[in-house]
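J.: Everything below, folded, please.
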Amino acid sequence: MSVSSSSSGTVATPVVIPLSRSLVWLVGTAALAALLYYFIGVDQGAVSIFGSDTHVHEFVHDGRHFLGFPCH
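T.: Got it, this is the predicted structure:
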């Protein structure tokens, strides 16, 4: 079994992302994660900050139990 290697002389260069752009992605991802955590883990429906008529609690109810969050 022979291994052939092609040496074309090209070297992969890493992509450099500026700190300001990566900070925007980091903050956005953290905000989205916090919002999802609130809806799945904290929102109880009756005391929801979005009012009791949106029924976000009922939409994620089974997911809460599957993930181990207490409910009711």
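J.: Only C-alpha atoms from now on, for both contacts and neighbour counts.
T.: Will do.
J.: where do the strands sit along the protein?
T.: Counting by DSSP state E, the chain forms no strands at all.
J.: Can you give the distance of the longest helix seen in the chain from its chain's centre?
T.: Across the chain, the longest stretch assigned as helix under DSSP state H is helix 19-37. Here helix 19-37 shows a centroid-to-chain-centroid distance of 9 Å under the convention C-alpha atoms, centre = their mean, to the nearest Å.
J.: To compare with the earlier structure, here is another sequence to fold:
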Amino acid sequence: MAQSAAPAAIPAAPLTLPLKAIAPWAVFFGILMLALIYFVGAEQGATSLISGESVHEWVHDGRHLLGFPCH
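T.: Next up, the predicted model:
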């Protein structure tokens, strides 16, 4: 019983994506990540867009996790 009746599997070719299909999504997520880093790291001080400390309290632990000083 060394032989099998099942045919041998043909290896699949790797899927290639054109750069034009990926570029808009990469730009979108890049801008989204920059906005997130801004709100976590710099949204308390001279460049503050939102007054008060509500944003600071929401991202406080994330600031410490990423190494941003806040107090």
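J.: ok, residue 20 of structure 2 to residue 29 of structure 2 distance?
T.: 15 Å (C-alpha to C-alpha, to the nearest Å).
J.: next one: residue 48 of structure 2
T.: 22 Å.
J.: what's the longest helix of structure 1 aligned against in structure 2?
T.: Aligning helix 19-37 of structure 1 against structure 2 (TM-score structural alignment) gives residues 19-37.
J.: compared with structure 1, how much does that stretch deviate?
T.: Following the fit onto structure 1, the mean deviation recorded for stretch 19-37 of structure 2 is 1.1 Å by mean C-alpha distance after the TM-score superposition for structure 1.
J.: What about the nearest residue to residue 53 of structure 2 once chain neighbours are set aside, how many residues nearby?
T.: If the residues on either side of it in the chain are set aside, residue 53 of structure 2 comes closest to residue 44, at 7.6 Å by C-alpha to C-alpha, 6 or more residues apart in numbering. Residue 44 of structure 2 is flanked by 19 other residues according to other C-alpha atoms under 10 Å.
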